[in-house]
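1. Here you go, sequence then predicted model.
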Amino acid sequence: MARPARNYVCQSCGAAFPKWAGKCEACGAWNSIVEEAPVESVPKGLSGKRGKGVTFVTLDGDVPQTIRRPTGIAEFDRVTGGGLVRGSAVLIGGDPGIGKSTLLLQVVTALKNTRSAYISGEEAVEQVQLRARRLGLGPDDRMPGGKAGEMKTELAAATSLRDIMASLDRDDAPEIVVIDSIQTLYLDSLDSAPGTVAQVRTCAAELIRLAKSRGFTLLLVGHVTKEGQIAGPRVLEHMVDTVLYFEGERGHHFRILRSVKNRFGPANEIGVFEMSDRGLAEVPNPSALFLAERHGNVSGVSVFAGIEGTRPVLVEVQALVSPSPLATPRRAVVGWDSARLAMILAVLETRCGLGLAGSEVYLNIAGGLRITEPAADLSVALALVSSLSDRSVPGDLIAFGEIGLSGEVRMVAQAETRLKEAAKLGFKRAILPKRMTQAGGKPIRVPGLALVEIGHLQEMIDWLYNEVRSNALQATVSASRQQHNKG
């Protein structure tokens, strides 16, 4: 009898290899390849046995209405597309201690007239109860007809998938099930340890199958790697219907819930929360909160009008350019792409003649938000030029636009939405690319907002220099007039 072939699987990306190696050739991770039990091969032929067939329908057939359960937490409902869908699977990832368990505990207790089950594999039931009491989630919110003090959320501490499936596979199964976390579950028929690729993939597949057959909503908590990706194979993200990332700095009070994938709503949507001693509080207007601590007349600061999903968000871009005694100056970036910063520095130096090669550059997106869209290029360049020349950007100015390698400023999407949000918050001027038009082909006009259209990065530098010089001249004239009046 032939010996079964050994199977070595990378625990970071799920790639399989015939032999062990120190480095995964697929994702580049070191010491992540682990031997797993061989999987029986599928028979090569159908051996004459036919299946029962597949039922086909037309595209214009009757579509059942999607049943959603609004949680009552507006920011969470925005990210999920209006609420939790019946029979769907949602994967939530984030750094340890960022607030994933706190958020889900608030979600299940905020649902009205809904039975929920919170299954923890990392904490005891008493720990979850203590957190609920600390957050003020008491027994006042209960099912209709329930007894006084009877909570509609059931708690359990378990890691065996077989036990969890036996508890949920019944006619009176809960409508919402939270698994915290998927990396702690194990199936006894597999030889690998909990958290490995085989265990995570198998446990998730069985839970998702049960959720769709029984019709309850499944919320899975996933650990993340050092790179910020959900631990385990990427196939886990393809198995679920929605993937959410909970972002934020540990020492910062803002938390961002970002939708990376959503089969029942828009992707790249964000929800903003504020961490306090009473849990996570919603932030309905994040633009006003991100700009609440602005200080005027400071060089190296600009305001970017961005779009996160369907929501316009205004954030402050901070840059600091200082001389460096090192042969290789340092570049530090927080909240933005470091490769894109290097490109903008090269464009400023090559196309605009600014000397930045011997300077250290520090860039920060205030508020803990991470920006990914290229429309922030113009605002970043404005902050860099302001810091290098020590000329402050006017406080009533916003900027957005994509920068090309030749220095041209390119158009971006949803310009009118960005401008309306800026006008609502009291901004008076905006720097944007030329030829920006509405969907109907008409030029954009926003009441109360003066538009400064530029086609090249050099035009922005010239405008900033002339604007600051004009303001300085006006301030000097005003001061002399006051002195003359006093005399």
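-> Yes, it's here. As the structure is a computational prediction, the values presented were derived from the model and not from experiment.
2. going forward, measure contacts between C-alpha atoms and count neighbours the same way
-> Will do.
3. what's the single longest strand in this protein?
-> Longest strand in the chain by number of residues (criterion: DSSP state E): strand 311-323.
4. That strand packs against which elements?
-> helix 286-290, strand 301-308, strand 359-365, helix 377-389, helix 415-424 (3 or more Cα pairs under 8 Å, 6 or more residues apart in numbering; DSSP states H and E).
5. Do you have the helices of the stretch 151-300 of the chain handy? List them.
-> 161-168, 197-214, 235-239, 286-290 (DSSP state H, counting those that start in this stretch).
6. list the buried ones in the first one?
-> For helix 161-168, burial by neighbour count (16 or more other Cα atoms under 10 Å) applies to 161, 164, 168.
7. which ones are touching the closest residue to the last one other than its chain neighbours?
-> Looking back up the chat, that one is L168. Sequence neighbours aside, P174 is the residue nearest to L168 in space, at 7.4 Å (criterion: Cα to Cα, 6 or more residues apart in numbering). Contact analysis of P174 by Cα atoms under 8 Å, 6 or more residues apart in numbering lists 114-117, 168, 216.
8. take the one below as the second:
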Amino acid sequence: MAKSRQIYVCSECGAEYTQWYGYCKECDSYGTISEEPIEISPTTGNRGGWQSGTRSQGRADTPAQPRVSLKFSQINNNNQARFPSGYGELDRVLGGGIVPGSLVLIGGDPGIGKSTLLLQVANQLSVSLPRILYVSAEESGQQVKLRASRLGVGVVEEDEPLVHQNGHNKSNKKAKTREDIDENNLYVMPETDLEEILRELESLKPQVAVIDSIQTLHFASLTSAPGSVAQVRECTSALMQVGKRENITLLIVGHVTKEGAIAGPRVLEHLVDTVLYFEGDRYASHRLLRSVKNRFGATHEIGIFEMADKGLVEVDNPSELFLGNRDELAPGTSTIVACEGTRPIVVELQALVSPTSYTSPRRSTTGVDYNRLQQILAVLEKRVGIPLSKLDAYVASAGGLNVGEPAADLGIAIAIVASFRDRIVDPRTVLIGEVGLGGQVRLVSQMELRLKEAAKLGFKRAIVPKGQSFPDDVGLEIVPIGKVIDAIIAAIPSERGIKQVAEEE
């Protein structure tokens, strides 16, 4: 009989201790250490956990096959060709498609659309692949089908000829369920028991399996509750072994903590191949899919979706989503071109500067880094001479897009000055540049992509750092500037220079 003892595990990093502490020495977290029971095998001395080949009597008697190492040049990767997910935005974030046998972890706030996205992806994959498994550990089969019916999952379009009174035929799209045309390649398994899920994976051998979610799976050999550090670690490890051995792609849903990190031990993110975060304001329609770890691609790409009545829809032109209403211009607005990976996005920035009624002025940001705002306000007051230390300052990006790159500095500065002077920036002008502490405007990367995106959307002029290289046929009037004060004079219409304006104030 297996012996049981207690250990203390940090829920953030998975560090183990023999006694309780209020502080984790490994990850510097407070209040994250909790008691976890474990079982020790009396014969092997190992912890009770899932072991490959011990679940069935037949495999337990089979001797292990010796492994043979190969030279690097002898490894054949022809079967590792990526295949599309059916959604170009997801393929972009994954680095060009899904890698067979990979583990992809998708996290996000509750209600953001993780299950909706993966159910739609599973439906698209079932059209081109013979077997797709959707494991629902949070919903019953009837609940999954009810949600799928709302999203249109399991319905295909088929041409059906209609005969009119004049005898002519006309093609008509008629919706039929997959059961009607015998193309049901999407399998649903409502189950929380890890043993049953592993058995189904080895029996069905699907090309792709969705696990929704890892925190609700339960391994019976462990006495801890589902979602605990030990359960999440063992369940992920077992799924990884089966997925790699059977070449099954696993798309795993992960819950997040109140701080926004993936719930469970940090080792969970180390085990998987790719970690994606599904972000967005739950009161807004758009959603951002961002990669923070990717063994098979870059981590700076984002995918943009919009939540509609029939689920998530890809956004082909995100610049239109974050430009706001260009017909109603107001003082304190400017336009920048941000870059998320290789994708340029034109974003409207809004600023409001007003007298404060408090001892300390209030600073607030939405979609813009708070520390960058403080730095730009200090530069404007010290280098340009605009008195902002006793004024409230509010800066926001249209649509709530998180703009964190330094290339947005110039747009923030111009929006603040325009609000201070109660003037309207030319709506046909985009501003690109990083603001230094000395008041200079620094060079930024990917300028050609930014300028081409602005020209495509109808902008006429771009204010950029002096010395920035770009092609001659970009289709915009380029205004090179070296300092912030030069950008203010070029961007904000004024009969007098900004120095005289600052002196009057």
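-> Received, thanks. Please read all numbers here as calculations on a predicted model, not as lab measurements.
9. Please name whichever of the helices and strands packed on strand 311-323 of structure 1 is nearest to P96 of structure 1.
-> strand 359-365 (22.2 Å; Cα to Cα).
10. can you tell me how far F470 of structure 2 sits from A487 of structure 2?
-> With the distance defined as Cα to Cα, to the nearest Å, F470 of structure 2 ends up 19 Å from A487 of structure 2.
11. And for Y87 of structure 2?
-> For Y87 of structure 2 relative to A487 of structure 2 (Cα to Cα), the value is 41 Å.
12. and these two? which has more neighbours close in?
-> Of the pair Y87 of structure 2 and A487, A487 is the one with more neighbours under other Cα atoms under 10 Å, namely 24 against 18.
13. Please name the residues that touch that one.
-> 414, 463, 481.
14. any chance of those in JSON lines, with neighbour count and distance to T223 of structure 2 too?
-> Formatted as JSON lines, the contacts of A487 of structure 2 follow (neighbours: other Cα atoms under 10 Å; distance: Cα to Cα, whole Å):
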{"residue": "I414", "neighbour count": "28", "distance to T223 of structure 2": "60"}
{"residue": "I463", "neighbour count": "24", "distance to T223 of structure 2": "63"}
{"residue": "I481", "neighbour count": "21", "distance to T223 of structure 2": "66"}
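15. Could you export the residues you listed as TSV, including distance to K114 of structure 2?
-> Formatted as TSV, these follow (distance: Cα to Cα, whole Å):
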residue	distance to K114 of structure 2
I414	38
I463	39
I481	44
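16. Relative to R428 of structure 2, which of those residues is nearest.
-> I463 (10.9 Å).
17. What's the match for L146 of structure 2 in structure 1?
-> If you follow L146 of structure 2 across to structure 1 using TM-score structural alignment, you land on L130.
18. host element of that match?
-> Secondary structure from DSSP states H and E places L130 of structure 1 in helix 125-134.
19. so how much does that helix differ from structure 2 once superposed?
-> For helix 125-134 of structure 1, the mean deviation from structure 2 after alignment is 0.7 Å (mean Cα distance after the TM-score superposition for structure 1).
20. quick one: the lengthiest helix in structure 1 to chain centroid distance?
-> Counting residues, the longest helix found in structure 1 (DSSP state H) is helix 457-486. When distances are taken as Cα atoms, centre = their mean, to the nearest Å, helix 457-486 of structure 1 is centred 41 Å away from the chain's centroid.
21. Over to stretch 22-40 of structure 1?
-> 28 Å.
22. In a strand, V409 of structure 1, correct?
-> Yes - counting by DSSP: H, G, I helix; E, B strand; the rest coil, V409 of structure 1 falls inside a strand.
23. Give the equivalent position in structure 2 for it.
-> Checking TM-score structural alignment: V409 of structure 1 goes with V441.
24. That's all I had, so thanks and see you.
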